[in-house]
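A.B. asks: Next comes the sequence, and after it the predicted model I'd like to discuss.
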Amino acid sequence: MASTAIDPVVLTADLVRCPSVTPAEGGALTLLQGLLSDAGFECHRVDRNGTPNLFARWGARGADRSFGFNGHTDVVPVGDHAAWTHDPFGAEIDGGYLWGRGATDMKSGVAAFIAAAIDFVRTTPPDGAVILTITGDEEGPGRDGTLALLDWMKARGEAMSVCLVGEPTCPDRMGEMIKIGRRGSMSVTFTARGVQGHSAYPHRARNPLHALVRLMDRLASTPLDQGTEHFEPSTLAITTIDTGNTATNVIPARATARVNIRFNDAHDSRSLEQMLRQRAQEVTGQTGVEFDLDVQVSGESFLTPPGPFIDLVMRAVEAETGLRPVLSTSGGTSDARFVKDHCPVVEFGLVGRTMHEVDERVEVAQIHQLKAIYARILRDYFA
């Protein structure tokens, strides 16, 4: 077994060269399974419904202390290939940056933790277990990714005591932010059902657009809350209003609108759905237009309360970067929304300014720095 330290930049580059656009595995998990197996990790592919996932554990199952890491190797599409300065799957290093799709989100985070974990168990084998849950479906629907791993773990008696998610968390400077929770997310489609008619005789029709616009205005102009201790105010955004009506002299029979709500811990999806249905019923009573609602929930809001685990991560980040990180719940959703039902979870990773963009890239120095932070977290946790 090789005893040299794992270079996280080399590993990041190897992963970026794997074209693992969701739901393709692209060779990324196969690469990691081989590397981890050689380092003494027990590895299992936990694929479900064609979605690739990898579980790896060093140490005994059922250990009193098990440090978990969650990440993903799937990436979003590259978009216009010709718009890229460098090959999106070339992993070229230029100007101090490693370029490529997934360089920031989040193959560098996966590489940094695996490099830190392998070095750690080789040099100072801990009294406990180190567990990795790596999915190929974070950028996709998510139904058969981290959820499949957690279901598989529960069935086999595998458990993480705590978990670190390696998503990019820093807006501008390395070390400035840790995510201790996430807002919930739900999308709602409103279908307004009226009566079609001639626009010259509106009294003979029942215009669904008038009712729908009235409802959308009320929803958009009424704040959901003023924020809570750890969360900013919840938001509601109208994302589309459609009728499919190409005629200028016809009142349509139906119209649809969609909204997306990002909500804090003052709500859950059920209470928000109840509020939306009540508002719709009020407009129905005023206009006679009926509404159907289709509600899709991506995740509930959650918070890992500040405590020993978060303090440990904060100390490690500050020791390696010189910055005292802010505890945040901002941004979109992540797979932490699934992990939080299994064990306490926090997120820390790189500066994420270029994720999902053309010319996605990561500072090479930050990858080394992230490995050092993760290594310190592991040492301190098992100390």
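C.D. replies: That came through, no problem.

A.B. asks: Please make it C-alpha for all contacts and neighbour counts, starting now.
C.D. replies: Fine.

A.B. asks: Okay, helices next: where are they in the stretch 251-383 of the chain?
C.D. replies: Remark: helices assigned in the stretch 251-383 of the chain by DSSP state H, counting those that start in this stretch are 269-287, 308-321, 336-339, 364-382.

A.B. asks: With distance to Thr191 as extra columns, can I get those in JSON lines?
C.D. replies: Formatted as JSON lines, the helices of the stretch 251-383 of the chain follow (distance: least, Cα to Cα, whole Å):
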{"stretch": "helix 269-287", "distance to Thr191": "10"}
{"stretch": "helix 308-321", "distance to Thr191": "44"}
{"stretch": "helix 336-339", "distance to Thr191": "29"}
{"stretch": "helix 364-382", "distance to Thr191": "47"}
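
A.B. asks: deepest of these, which one?
C.D. replies: Among these, helix 336-339 has the highest mean neighbour count (mean count of other Cα atoms under 10 Å), at a mean of 23.

A.B. asks: of all the helices of the stretch 251-383 of the chain, which lies closest to Gly50?
C.D. replies: Ranking these by proximity to Gly50 (Cα to Cα) places helix 336-339 first, at 19.6 Å.

A.B. asks: Check which helices and strands the closest one sits against.
C.D. replies: On a contact count with 3 or more Cα pairs under 8 Å, 6 or more residues apart in numbering; DSSP states H and E, helix 336-339 meets helix 146-156, strand 345-347.

A.B. asks: a markdown table for the ones you listed, including distance to Ser66 and mean neighbour count?
C.D. replies: Below are these laid out as a markdown table (distance: least, Cα to Cα, whole Å; neighbours: other Cα atoms under 10 Å):
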| stretch | distance to Ser66 | mean neighbour count |
| --- | --- | --- |
| helix 146-156 | 13 | 17 |
| strand 345-347 | 13 | 27 |
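
A.B. asks: For Pro252, find the nearest of these.
C.D. replies: Nearest to Pro252, of all the helices and strands packed on helix 336-339, is helix 146-156, at 42.1 Å by Cα to Cα.

A.B. asks: hmm, who's touching the closest one?
C.D. replies: 46-48, 53-55, 133-135, 137-138, 159, 335, 338-339, 342 (Cα atoms under 8 Å, 6 or more residues apart in numbering).

A.B. asks: Included below, for side-by-side comparison, is a second structure:
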Amino acid sequence: MALDPISLAQDLIRCASVTPEDAGAMAVLTRTLEGLGFVCHAVDSATGGPTIRNLYARLGDSGPNFCFAGHTDVVPAGGTWTVDPFGGQVIDGRLFGRGAADMKGAIACFVAAVSRFLENGPAKGSISLLITGDEEGPAVDGTVKVLDWLAARGEKLDLCLVGEPTNPRHLGEMMKIGRRGSLNCKIRVFGTQGHSAYPHLADNPIPRLLEMLRRLTEKPLDDGSEHFQASTLALTTVDVGNAATNVIPAEARAGFNIRFNDLHSGASLEKWIRDTLAQVGGDIECSVEVSGESFLTQPGLLSDAVADAAFAVTGRRPELSTTGGTSDARFIKNFCPVLEFGLVAQTMHKVDEHVQIADMQALTDIYVQVLDRLVGHP
């Protein structure tokens, strides 16, 4: 019998898998997938911290290997809920719980879709699931470690669909065919502390920091590209920490985040930042961290299959988008073409997170059609 995505999603939501805890979520999936004939591998990892549970499951050993990818870890419940955040309650046609939208609901739809697909016979190639417990956290012991493990085994993925909640308001509105990159920069400007009545005897770092920030923000980074909106630089903090009114501080700090499109790389932006700071000069420390490069999966076989399936079920043809933050697709894109399509994103990370039961049923139908189009039966 085909599996019910609602019941499976409830079982997953009832596992309070707040990063880095697993709370039994991988065991629920392993048990369910093994019941469908999948061979399951626990790919646990700990890089100087708690052990992260990851799962790779595969059905079949021939190609092509079509992969569903996602994460069972969730953010903390927070706030004051009107329901148990880990209760998985169904109320008025909606499934409530932390992770319902992001993204235990989509994982349940993956598995339910596979069970329905298999009712018409075995797959012509292979179907796999790559599920991590470290997407909402540092993302160092999750998908990247499973991909490294697969590479060491000589196992490849041919196409991948990530079930992140991509639709703004209605199922079928949007898929993600790429993502912007993300860069974080911290600047420390040093001077010489002194009395505010004798500024000539001090070296105030604040004007230099302000001039650096002016130069960094005075012009747009770009005007966007074919599939990407314009890159953005957002100041996130400016700090001096000076409680005194008669003291010139010895240090001033600032931080900013850049979300960048395919006209840039992390390396090119870092060079631009450092060159801009050097033009102002002085005693400076600058640290740059790139958490993901921009990427794009060119429209084609994968996006057409998802768009056709979504249109057949919902009557909507999804917009091909690259908006939003980052996801684990930024790692998978180094291995195979990847895109994201899942549930409605309106309540993800919010109090009383929930999804429509009708959307979960429809998403399962869409995933079945994607499998029909990209995997098929002998």
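C.D. replies: Arrived safely, thanks for sending. Quick caveat, the model's predicted, so the values are computed rather than measured.

A.B. asks: now what about the TM-score between them?
C.D. replies: The TM-score (TM-score structural alignment, normalised by the length of structure 2) is 0.97; 372 aligned residues with a Cα RMSD of 0.9 Å.

A.B. asks: re earlier: can you add distance to Phe309 of structure 1 and give the helices and strands packed on helix 336-339 of structure 1 back as TSV?
C.D. replies: As requested, those are exported to TSV (distance: least, Cα to Cα, whole Å):
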stretch	distance to Phe309 of structure 1
helix 146-156	21
strand 345-347	8
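
A.B. asks: Of these, which is nearest Thr240 of structure 1?
C.D. replies: Nearest to Thr240 of structure 1, of these and by Cα to Cα, is helix 146-156 at 30.1 Å.

A.B. asks: Give the aligned range of that closest one in structure 2.
C.D. replies: Counting by TM-score structural alignment, helix 146-156 of structure 1 falls onto residues 143-153 of structure 2.

A.B. asks: now swap in stretch 97-112 of structure 1 and tell me
C.D. replies: Counting by TM-score structural alignment, stretch 97-112 of structure 1 pairs with residues 94-109 of structure 2.

A.B. asks: Can you give me the buried ones in that stretch?
C.D. replies: If you call a residue buried by 16 or more other Cα atoms under 10 Å, then stretch 94-109 of structure 2 has these buried ones: 94-109.

A.B. asks: that older thread, for the contacts of helix 146-156 of structure 1, which single residue is the most surrounded?
C.D. replies: Counting neighbours by other Cα atoms under 10 Å, the top entry in the contacts of helix 146-156 of structure 1 is Thr135, with 30 neighbours.

A.B. asks: so what corresponds to that residue in structure 2?
C.D. replies: Using TM-score structural alignment, Thr135 of structure 1 lines up with Thr132 in structure 2.

A.B. asks: Could you check how far its match is from Pro138 of structure 2?
C.D. replies: According to Cα to Cα, to the nearest Å, Thr132 of structure 2 and Pro138 of structure 2 sit 12 Å apart.

A.B. asks: Could you do Ala244 of structure 2 as well?
C.D. replies: Counting by Cα to Cα - Ala244 of structure 2 and Pro138 of structure 2 are separated by 37 Å.

A.B. asks: likewise Val144 of structure 2?
C.D. replies: Look at Val144 of structure 2 and Pro138 of structure 2: by Cα to Cα, they are 11 Å apart.

A.B. asks: again with Ile127 of structure 2
C.D. replies: Separation of Ile127 of structure 2 from Pro138 of structure 2 (Cα to Cα): 28 Å.

A.B. asks: same question, Phe335 of structure 2
C.D. replies: Distance, Phe335 of structure 2 to Pro138 of structure 2, by Cα to Cα: 21 Å.

A.B. asks: circling back: ok, the match of Thr135 of structure 1 - contacts?
C.D. replies: Thr132 of structure 2 makes contact with Arg53, Asn54, Leu55, Gly70, His71, Thr72, Asp73, Gly142, Thr143, according to Cα under 8 Å, 6+ apart.

A.B. asks: so Val16 of structure 1 sits right up against Leu98, yeah?
C.D. replies: No. The criterion here is Cα atoms under 8 Å, and Val16 of structure 1 misses it with Leu98 at 9.4 Å.

A.B. asks: Map Val189 of structure 2 onto structure 1.
C.D. replies: So Val189 of structure 2 corresponds to Ala192, using TM-score structural alignment.

A.B. asks: Repeat that for Thr166 of structure 2.
C.D. replies: Under TM-score structural alignment, Thr166 of structure 2 pairs with Thr169 in structure 1.

A.B. asks: wait, what's in contact with its match?
C.D. replies: Thr169 of structure 1 neighbours (Cα under 8 Å, 6+ apart): Met177, Ile178, Lys179, Glu347, Phe348, Gly349, Leu350, Val351, Gly352.

A.B. asks: Now do the counterpart of the third one in structure 2 against Thr217 of structure 2, distance only.
C.D. replies: Going back to what we said before, that points to Lys179 of structure 1. Counting by TM-score structural alignment, Lys179 of structure 1 corresponds to Lys176 in structure 2. For Lys176 of structure 2, the distance to Thr217 of structure 2 (Cα to Cα) stands at 28 Å.

A.B. asks: neighbour-wise, which of the two wins?
C.D. replies: Remark: of Lys176 of structure 2 and Thr217, Lys176 carries more neighbours, 27 against 14, as counted by other Cα under 10 Å.

A.B. asks: Which residues are in contact with that one?
C.D. replies: Thr166, Leu320, Ser321, Thr322, Thr323, Leu339, Glu340, Phe341.

A.B. asks: again, only this time at 7 Å
C.D. replies: Contacts for Lys176 of structure 2 (Cα atoms under 7 Å, 6 or more residues apart in numbering) come out as Thr166, Leu320, Ser321, Thr322, Leu339, Glu340, Phe341.

A.B. asks: so which of those residues hold up in structure 1?
C.D. replies: Checking the contacts of Lys176 of structure 2 against structure 1 (both residues aligned by TM-score structural alignment, their matches' Cα atoms under 7 Å), the contacts still present are Thr166, Leu320, Ser321, Thr322, Leu339, Glu340, Phe341.

A.B. asks: who are the neighbours in contact with the residue nearest the centre of structure 2?
C.D. replies: Most central in structure 2 under Cα atoms, centre = their mean is Ser327, positioned 1.9 Å from the mean C-alpha point. Shown in contact with Ser327 of structure 2 (Cα under 7 Å, 6+ apart): no residues.

A.B. asks: Sweet, I'm off.
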